[in-house]
Structure formats: structure tokens, C-alpha cells
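Visitor: I'd like to go over a predicted model; first the sequence, then the structure.
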Amino acid sequence: MSAVQQTVLAANEASEHRPLIITLFALFVLATLGITIWAGRQTKDAADFYAGGRQFSAFQNGLAVSGDYMSAASFLGIAGAIAIFGYDGFLYSIGFLVAWLVALLLVAEPLRNSGRYTMGDVLAYRMRQRPVRTAAGTSTIVVSIFYLLAQMAGAGVLVSLLLGITSDAGKILIVALVGILMIVYVSIGGMKGTTWVQMVKAVLLIGGTLLITFLVLLKFNFNISDLLGTAAENSGKGAAFLEPGLQYGATGTSKLDFISLGIALVLGTAGLPHILIRFYTVPDAKAARKSVNWAIGIIGGFYLMTIALGFGAAALISQEEIIASNPSGNTAAPLLALHLGGVDSTWGAILLATISAVAFATILAVVAGLTLASSSSFAHDIYANVIRKGKASGAEEVRAARWATVFIGVISIGLGALARDLNVAGLVALAFAVAASANLPTILYSLFWKRFTTQGALWSIYGGLIVAVGLVLFSPVVSGDPKAMFPEVDFAWFPLKNPGIISIPFGFLMGWLGTVLSKEEPDAKKYAELEVRSLTGTGAH
């Protein structure tokens, strides 16, 4: 049977069981909406909306952090990248996991101790409030929107596969519906609702991945060597499929692109706004540190299972069918579920619908977390402390956050519609690069460098942000490539698909240069207070 015939058969099978698929989807969405409404009724003030009342345990927050982190990029993008590029695709899993060590060792505990709700709280403690909070809010919103692009693209691809939607208009409508659900989740539930949805979603995702992993290994009698060998043979690339260089390494440019990607993945997590605000939902620094330990364990187990997802898809599905379904491989995991259950069986349709519904719940939960991070930063940093100069009440802040949610949702829908055909793991890697370029240098300098000044913070944030976003705009991700966002035009002069190798050192350099050239005298007393607070948590909240 040819790849086209297999894809048509899969589509017909999905069509026959469409009522079942729609029912499962509806149940997942209604369940998460129910949780959001329940949590929303318990949201009484700004502390509840921003930080869930700081009532979550280390395990609960670790589960929620895992839910926030294991996004569409992890479940759909990495599986697709491995299915198409083998070893080089698995590098995403390694990079995403190693990044947590940076977050654990450098950021989690001192950040939890030093701030209240946002990254801007930490930066503004020893620097001029208004310019630093404006910069922190701007950076948070830009990074969150980059990350949202990946989730929107994943949602469009996933639902299009299940509902048989092939038109661009239909895919754009799906992206819009996800955006509307996202707005509802954040506006009603705040941090409490988002956290509970993240926990439920993490359990579902781990459960679904365990099931697929078990079925893949069962197919190969739990012989991983046999699985990898079959994947290499079926890929049409032979031994090269299991070796470095299929995607990165053929040319000098691709080698640089790999280094750039690796730097962005490893350093990006510690600067992601939606991950950073999770450290404020626990009662103390010890719980923040323990929650990261829980997250590393849960996420590590999940990324090990991506071997079964990606190589299982490569072994059981032809490359032509994977690419025919989606050029970037984003549907490899759902197609694997269908093939494991049987393309022409009810069990196959049930497995496809269940795994796809879990992936959809993953997307909804992550977009809610991202939107909450950016709307909270706008309301708390820009509206309350810059526009209202600290005179806004808690109720006014929450109202501003809800309006910001709508605005950010609309922007994300528009950009997500443009990015619907790009690989979601690659899109998330861009968000990591922007976060590591703008946020991470400023956070580390602020926490650990006594001389750091307001000018250094502004140069670091805006310098890293402008260079990272600018290089992405003029890279093959946006134009000049058949898989670009705008493939019909070519204004790409930056050859790499990830800007991290340039923009991250530039962010650190600008922070240092801005401080050295600043005429501002650092406040030694404020730094001493921040140092005590970051180490002990005394007076933090």
C-alpha cells in the first residue's frame, strides 16, 4: 500500500469514527473548563490570581511545572523531529531536559525568595522601578507570544488531522477557537485554575505516553535495539538515521545552527516567564527547590519515552506518510497511535482520538500558562507600577490582566495562523533563544552582580530582545525556505534558524557594557538586602 493510500485510509477511518473523536475532545475540554470555573470561584484577590495564593505543595507545583513544560513541542514536535531526522531530532529532548539543571542551580530558589509575582519584581527591587518594569513586561510578552506560536501551530495541525480539515481557512478557524478557549481559561481561573489544569494535563500526558511506549515496545518484544534497527531501515536512510548529522552537520552552517540550538535549549528554560512565575505559587524556597526536583524526574521520564514515540513512528509508518500528513512531522505521534491500534479498526480510532485529545489538552493548558504569565506581567509591572505608579488596587490589577489576556490572545491567534505549518519544536526553540537572550542575563546579573545598574538591565533586556527577534525575522524560519513562514518571498540574510549563538552572548555583553558605562552609583545597601532575601526568603512576601 502506498503512502498516499495509507493516508487516505487513515483519513477515512477517522471520518467513520468522527463522532467518537468529537465526543472525546468535548469531554476533555468540558472537564478542564469545569476545573477552571471551580478554581475561579476560589480566586479572591491578586495573590490568588497571580500566584494561586501560594498554597500549592512542592509535588503539586512540580507536576504543574511539568505540565507547563511538556508542551506541544515535546509531544508533537519532538516525536516528529525524531521520526524524520532520527538522532538529530532526539537532541531536542536532551536539550530540554539538561536545561532544568540551570534553572535548579541558578534561578529557582533565589527568584522565589526575591519576587512576589513576576520577574520585574526581582529586577525593580534595587533599580529604578518604571524603566526596568517596562522592559521586563515587554520582554515577558514577546517571549510568551513566540512560545504561543508553537502551541497554536500544534493545535491547528492536530485538530485538522482528526476532523479531516484541509483548507487553510479551516485551520485558521481552529487556531482561533484555541485562542478563545485560552482567554476563557485565564480570565476565569487565574493561576489557581491554570495550575490545576496543568496538573491534570501532566497526568494525562504521562499516562498517554506510557501507553504508547508500552505498545511500541510490546510490538518489538521490548527489544530497543530491534526498534532502532527497524526505524533506521524503514526510514530509508539506513545507519545514518541513528547517527549525528542527518539534520545538523552536513555543512558548516548547519553545524553552527546545531550549536546555536543547543545553547538556546540549555539556557532558555531559566528565562521563560511562564516557568519563572510557577516558583511563586509555593509557600517557601524549600518547596520551590523540591518542585524543580519533582519536575526534573517527571520530565526526564517523559523525554526518555520520546525515543519510543519518535523511533516507533519511524519504524511503523513510512516517511512518505508522515510527511504527507504534515511536512514538519507534527502528526507523527497521533499517526503512531492509529497504527498501533490498527488503521482499519475501532481500537485504532479510539487510541488516535484519546492521544490526540490528550495532546489538545496539553496545548490548552500550556497556552493558558503562557497567557497568564504575559497578562500578569502587563498588569503588575506595566499597568500597576508604571502607568498607575503603584496606586492600583488588587482588583484593578486583576481587571487589567483580564483585558491583557484578550489582547494577547488576539495577537497569538493572528501569528499562530501564519505559523501553522512550521515544526513546533523549532518554534519553541526560538522562544528559548529569545528568553535566554533578554531575560536570563538580566536575572543573573541582578541576583549575583553587586555593580549591576538600571542602565545595564535595560541594555541587556532590550539589546538581547531586539537582536534575537531581529535575527529570527531575517532568518530562513520566516522567508527564503520552502518550510518558512513566508516561503514565496526571500529577505533572509541571517543563515541560521536559531539566533542563540549570537543573541545570547550579546545580551550578556550589553548588560555588562551598560553597567560599565553607566554613571549611576549602585545601591550597595539594596544589593545586600536582596542578597539576604534571595538566600533566606526573609521579607520576601
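Guide: Right, received. Where do you want to start? Residues are numbered from 1 along each chain as shown.

Visitor: C-alpha only now, for contacts and for neighbours.
Guide: Fine.

Visitor: From the contact counts, what lies against the biggest helix by length in the chain?
Guide: Assignment by DSSP state H gives helix 168-219 as the longest helix of the chain. Here helix 168-219 touches helix 18-40, helix 46-51, helix 58-69, helix 129-163, helix 285-316, helix 332-341, helix 346-377, helix 394-418, going by 3 or more CA pairs under 8 Å, 6 or more residues apart in numbering; DSSP states H and E.

Visitor: what's the next secondary structure element after that helix?
Guide: helix 224-235 (DSSP states H and E).

Visitor: So what touches that following helix?
Guide: Under the contact criterion CA atoms under 8 Å, 6 or more residues apart in numbering, helix 224-235 has outside partners 84, 86, 217, 220, 238-242, 311-319.

Visitor: Which of those are buried? Put it as a PyMOL command.
Guide: A single PyMOL command is used to select the members of those judged buried by 16 or more other CA atoms under 10 Å:
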select buried, resi 84+86+217+240+241+242+311+312+313+314+315+316+317+318+319
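
Visitor: re the thing from before, any idea of the angle the longest helix of the chain forms with helix 18-40?
Guide: Interaxial angle, helix 168-219 versus helix 18-40 (axes from the mean of the first three to the mean of the last three CA atoms, to 10 degrees): 100 degrees.

Visitor: how far off helix 129-163 does helix 168-219 point, in degrees?
Guide: 80 degrees.

Visitor: Helix 168-219 to helix 285-316, inter-axis angle?
Guide: In terms of direction (the same axes, to 10 degrees), helix 168-219 departs from helix 285-316 by 90 degrees.

Visitor: structure B:
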Amino acid sequence: MSGSHQTLTLLLFSAVVAVTLAITSWAGRRRHGTAEEFYAGGRLFSPMENGFAIAGDYMSAASFLGISGLIALFGYDGMLYSVGFLVAWLVVLLLVAELVRNCGRFTLADVVAARMRERPVRIAAGFSSVTVSVLYLVAQMVGAGSLVALLLGGGTSSVASSWTVVGVGALMVVYVSCGGMRATTWIQIVKAVLLMGGALALTALVLVRFGGDPGAMLSSAAERSGHGRDFLAPGLRYGGDWTHRLDFMSLGLALVLGTAGLPHILSRFYTVPTARAARRSVVWSVGLIGGFYLMTIVLGFGAAALVGPDAVRMSNAAGNTAVPLLAMELGGGAGSSGGAALFALVAAVAFATILAVVAGITLASSASVAHDLYASLSKRGRRGAYREVGVARVASVGIGAVAIGLGLLAQELNVAFLVGLAFAVAASAKASPT
């Protein structure tokens, strides 16, 4: 990519950061410093606003970059993530949303502690929440690093990728410590609109390229994959012996149940005034999330057909750059102004996605540290709301530092795979008591 095209992309990245910081500054001036304001935004959001924010919180870099990349590399088997992430919301809608809003104040531990011994429950729930959150944060940072590495290319890409991980970590600390839930929510709403618009535009361009015929797209993807029709059948990634099939079933179960235990998703149900509003929020979010995951399937197979699995793998072995490469191809190719412009727009949307998600995750994990761990392990028990909020802000710095360190070590892994780890822990440790 030429220097002028890189400049365009960096300008869009800077615009995304500027907008999110402006939202944080605006929200920071409106806060009152109470725990309810910091953790739940005063519980003043409408179901529609919260539904968009939930969608913005859930549709992460793993969804936009990782899933499409896995589909581009492994075809049918890569769709497991799309299906699992969507089906999971039936569990949330039917079993979780109203229960969490009725029984809890700020964290899942509030729900479980109402029925069991409070101190050990809060400690266990707090540690598991932080573990899940850090794993999820690592995935977002790896996605950000992959974007910048693709943008710059050459020998500087690995260094730039590492500094991007550090930069994203610093930004997420600023969002949480200065803006709390109110800033995080509005960042997620803006991001949801941008991501849905970007995904819809790319999906339309892919279908137009194949004359509106999905069958032609799938045939082209199968032909270019090198696997023929096997690319469109189960078994390319999870075939073989019984251990691979067990892995397939285990992953599917983790994706479906893990959503019900994600701290940053559960915390969104506390931002609306009633349990009925929480349920209506889920209805809004399911519509947005369902449409988005259908589009990731088109984007994944479109990348396989137009870019090719080999080119995707050459750019990033884990497939994290499939969608940006697809955007470049749809715009006219790597050397064209149209390709560079479309790549820049998609990369900026993906970067906005990452920033919004890391803000929500960091807020949820810092809430667990302050509201669950600090209050339980402190010798004098709970210390008061204002002190607890101060602990949460300090905790966000520590969580950011840990996530940065792990993100630097995991840059060669697929972001959807990393999120799968977070879902597995969430399903095992948090969804079961829910």
C-alpha cells in the first residue's frame, strides 16, 4: 500500500479515536461519581439504546475479522462460530436477561450471592470474570495488531503491531476511568451503527460481484480453495478422528452457553430501569446480531472466492485480515485508489469495533475487581460507593497492563479462536451457576 493510502487509513483511525475520546469527555462531565452511575450509567437507557449497545458490545473483532477469516480458510467448518454466537442469544433471551436484572445490581455475583454464601461466591465469581475478560481483551488487541500490520507491511509491521496493542490498552483505560458506563454505552451504539453499515455495504458489493447469485459465489470459493466441494462440507477443520468431532461439539457448546456468562454482556442488563426493558433490549440486539452474523458468512465465502485462502493465509496465517483484503479487492485491487479507500473505511470500522468492545470488557472486569473482590477481601468489608469506584478505576489500569502483555504474546493466533477460549471459561465457570 502506498504512502498516501496509508495516510488516509491512519487519518480515519485518528478520527475514530478522536470521536470516542470526545464521547468519553462528554460523558465524564455528566457523571456524578456514584457506583450506579459508573457501573450502570444511572440505569437510564431505553431498550432500543441498550439493544444497540449490546450488539455493539457483542459484535467484536472476533466476529468481523476472525470468523470471516476462518470461513475463508476452512469453509463450512468456519461457520460454526457464526451459528454458535447467534444461537447463544436464545439462551440469553429465555433464561438470563430478566433473571439477572431482577436479582443483581452490577455483577453476576450479585445474582448468585442472593442464594449462596456471599463472600466465597463473590471471590470465585470475581476471579472468573477477570479471567474471561482478559482472554477476551487479548483477542481484540490481536485483531488491532493484525490490522496495523496489514496496513504498514514490510519490516516495520511487527513493531507497529506491538505498539498498536499498547495503544489500544491505554485507550481502554482512559475510556473506563474517565467515562464509565455512560461513555462506554454511547461508544458501543456508534460502533454498532458503523459496523452494521460497513458489513452491509461489503455484503452487497460481494453479491453484486457475483450477479446476486450466492451459488456462484460458493462454487467460486470451493474452486479457489483447492479442496473442491469438500470446502462446502463438514470436516475440513474438525474432521478426522473422534477427538476432532469432540472438539467440534465442545466448541459449539461453549459458544452457545458462554454468552450467558460473559461479564460485559451481563453488565448491560443493569443499565435499563426494569427487567421488562432488559428483555426488550435483548430482542433489539438479537435482530441486529442475527443480521450481522448472516453477513459474516457472505464475507467469509466472498473472501475465499475473490481473494483466495492462500492469499489470506500469506497475509496473516490465522486469517484475521480476510475482510480488509476482501474490501481492497472489491474496491479495485491493492494498487487502486478505490481499493485503498474501501480498505481504509473497513479498517477504521474494525478499529472502532475493537475500541468499543475493549471499553465494555474493561469496565465489566474492573467492576468485578472492585464490587466483588475488593469488597469481599477487604478487612472491613464494603468501604462505600465512592471508594469502590476509585478502586475500579485503578483496577482498569492493572487489567489493561495484563491484557497488553498477553496480547503481545498472542499475535499469531486467530482472534475467533482466542474468543472461543474466553467463551469456554465463561460457559464452564459462570453460565452453570446462572
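Guide: Ah, there it is. As the structure is a computational prediction, the values presented were derived from the model and not from experiment.

Visitor: still on that earlier bit, of the helices and strands packed on helix 168-219 of structure 1, which is nearest residue 501 of structure 1?
Guide: Distance to residue 501 of structure 1, taken as CA to CA, is lowest for helix 129-163 among these, at 17.3 Å.

Visitor: ok now that closest one, how far from the chain's centre?
Guide: 8 Å (CA atoms, centre = their mean, to the nearest Å).

Visitor: One more: stretch 527-537 of structure 1?
Guide: Here stretch 527-537 of structure 1 is found 30 Å from its chain centre; the criterion is CA atoms, centre = their mean.

Visitor: Structure 2: matching residues for that stretch?
Guide: With TM-score structural alignment applied, stretch 527-537 of structure 1 matches no range in structure 2.

Visitor: do stretch 203-213 of structure 1 as well
Guide: Using TM-score structural alignment, stretch 203-213 of structure 1 lines up with residues 193-203 of structure 2.

Visitor: can you list contacts of that stretch?
Guide: By CA under 8 Å, 6+ apart, the list of residues contacting stretch 193-203 of structure 2 from outside reads 52, 288, 292, 295-296, 298-299, 327, 345-346, 349-350, 353.

Visitor: List only buried entries from those residues.
Guide: 52, 288, 292, 295-296, 298-299, 327, 345-346, 349-350, 353.

Visitor: ok so, going back, turn the helices and strands packed on helix 168-219 of structure 1 into JSON lines, including distance to residue 529 of structure 1.
Guide: Output for these, formatted as JSON lines (distance: least, CA to CA, whole Å):
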{"stretch": "helix 18-40", "distance to residue 529 of structure 1": "36"}
{"stretch": "helix 46-51", "distance to residue 529 of structure 1": "23"}
{"stretch": "helix 58-69", "distance to residue 529 of structure 1": "26"}
{"stretch": "helix 129-163", "distance to residue 529 of structure 1": "17"}
{"stretch": "helix 285-316", "distance to residue 529 of structure 1": "17"}
{"stretch": "helix 332-341", "distance to residue 529 of structure 1": "50"}
{"stretch": "helix 346-377", "distance to residue 529 of structure 1": "24"}
{"stretch": "helix 394-418", "distance to residue 529 of structure 1": "26"}
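
Visitor: among these, which is nearest residue 198 of structure 1?
Guide: That would be helix 58-69 among these, by CA to CA, at 4.8 Å.

Visitor: just how off-centre is the closest one within its chain?
Guide: The answer for helix 58-69 of structure 1 is 14 Å, by CA atoms, centre = their mean.

Visitor: how close does it sit to structure 2?
Guide: Following the fit onto structure 2, the mean deviation recorded for helix 58-69 of structure 1 is 0.6 Å by mean CA distance after the TM-score superposition for structure 1.

Visitor: what stretch of structure 2 does that helix fall on?
Guide: On structure 2, the counterpart of helix 58-69 of structure 1 by TM-score structural alignment is residues 47-58.

Visitor: quick one: contacts of that stretch?
Guide: 185-186, 188-193, 264-265, 268, 271-272, 277-278, 280-286, 288-289, 353, 356-357, 360.

Visitor: and the residues you listed, which are buried?
Guide: Buried among the contacts of stretch 47-58 of structure 2 (16+ other CA under 10 Å): 185-186, 188-193, 264-265, 268, 271-272, 277-278, 280-286, 288-289, 353, 356-357, 360.

Visitor: Spatially nearest residue to the alignment partner in structure 1 of residue 286 of structure 2 (excluding sequence neighbours)?
Guide: Taking TM-score structural alignment, residue 286 of structure 2 has residue 296 as its aligned residue in structure 1. Excluding the flanking residues, the one nearest residue 296 of structure 1 by CA to CA, 6 or more residues apart in numbering is residue 100, at 6.6 Å.

Visitor: got the contact list for the counterpart of that neighbour in structure 2?
Guide: Using TM-score structural alignment as the criterion, the counterpart of residue 100 of structure 1 in structure 2 is residue 89. By CA under 8 Å, 6+ apart, the contact set of residue 89 of structure 2 is 256, 259, 282, 286.
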